[in-house]
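Peer 1: attaching a predicted model along with its sequence, questions to come.
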Amino acid sequence: MKIFLLLGAVNAFLAVALGAFGAHGLEGKIPEKYLETWKTGVNYQMFHTLGLFVVAFLADKLPNVGLVTSAGWVMLAGIILFSGSLYVLSITQVKILGAITPFGGIAFLAAWLILGYVAVKYL
């Protein structure tokens, strides 16, 4: 499905841009702890961007399996919640924002479980 290929490309671009911003724009401006938090957000965004490309491939191969696209949307939600909350936490240093991050992690886990189920059932 083209949408997940596009979402993968956009998220890959953003992960690279945000990684560069963290390395060059934030270094020395925020505490090292929060710079590491930023890097964690970038890493998880890129890993799950690759997952969006997997979803695009599987959606093309299994066009009648709605679970594939569901996994993609759940993965995108995970990127927004997990990585997005870590980016905002790093910049604002408002610790309560860290409470959002686990919801993104749960979304990541759910997306991978859905893809695993699809693999077992349909491939």
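Peer 2: Great, that's in hand.

Peer 1: contacts, neighbours, all on C-alpha from now
Peer 2: Noted.

Peer 1: this structure: helices as residue ranges?
Peer 2: Along the chain, counting by DSSP state H, helices occupy 2-20, 32-61, 66-78, 84-92, 101-122.

Peer 1: for this protein, which residue occupies the most central location?
Peer 2: residue 79 (2.8 Å; CA atoms, centre = their mean).

Peer 1: now it: how far from residue 19?
Peer 2: 15 Å (CA to CA, to the nearest Å).

Peer 1: and for residue 31?
Peer 2: Taken as CA to CA, the span from residue 31 to residue 19 is 16 Å.

Peer 1: repeat for residue 118
Peer 2: 32 Å.

Peer 1: next one for the comparison:
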Amino acid sequence: MSDLYFTIGCCSMCSTLLFSTYGYHGGLAYDQQLKWDIAVKFQQFGSIPLLLAYKKKTPYPGGLAIAGTVLFCLPLYYSVLSEDTKFNKLMPYGGFAMMASWIALGFLS
């Protein structure tokens, strides 16, 4: 499982470069660019625990980082592209999952 977390973390970090490029060159309005940039940065913050979690004996940091990225970043990307905010209510849970991934990384090693 730890190798899988590392692979997912690398792919996630790579995708932030692609998403960032789209955010700046994709013709988004300024306010949409700001939201897109927040999603990219939080995806990067969620990728780092995955890159570090592969050395840990517990699956919690990696699992929480994946959950945080999915629940925070994907609704934000979706709302920017579609202007539909129905999934934004999931974002606080994603933020808490990201925070919990860092706590788990520090204490469950």
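Peer 2: Right, received. Where do you want to start? Because the structure is predicted, anything quoted here is derived from the model rather than measured.

Peer 1: residue 31 and residue 19 of the first structure: who's more crowded?
Peer 2: Using other CA atoms under 10 Å as the criterion, residue 31 of the first structure and residue 19 rank with residue 19 on top: 20 against 14.

Peer 1: so for the more buried one, what's the nearest residue that isn't a sequence neighbour?
Peer 2: residue 42 (5.9 Å; CA to CA, 6 or more residues apart in numbering).

Peer 1: map that neighbour onto the second structure.
Peer 2: In the second structure, the residue equivalent to residue 42 of the first structure is residue 40, according to TM-score structural alignment.

Peer 1: which residues are in contact with its match?
Peer 2: 16, 19, 20, 73 (CA atoms under 8 Å, 6 or more residues apart in numbering).

Peer 1: what's the PyMOL syntax to select whichever of the residues you listed are buried?
Peer 2: The buried residues among the contacts of residue 40 of the second structure can be selected in PyMOL (16 or more other CA atoms under 10 Å) with this line:
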select buried, resi 16+19+20+73
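
Peer 1: counterpart of residue 53 of the first structure over in the second structure?
Peer 2: In the second structure, residue 53 of the first structure lands on residue 51 (TM-score structural alignment).

Peer 1: which ones are touching that match?
Peer 2: So residue 51 of the second structure contacts 5, 6, 9, 10 (CA under 8 Å, 6+ apart).
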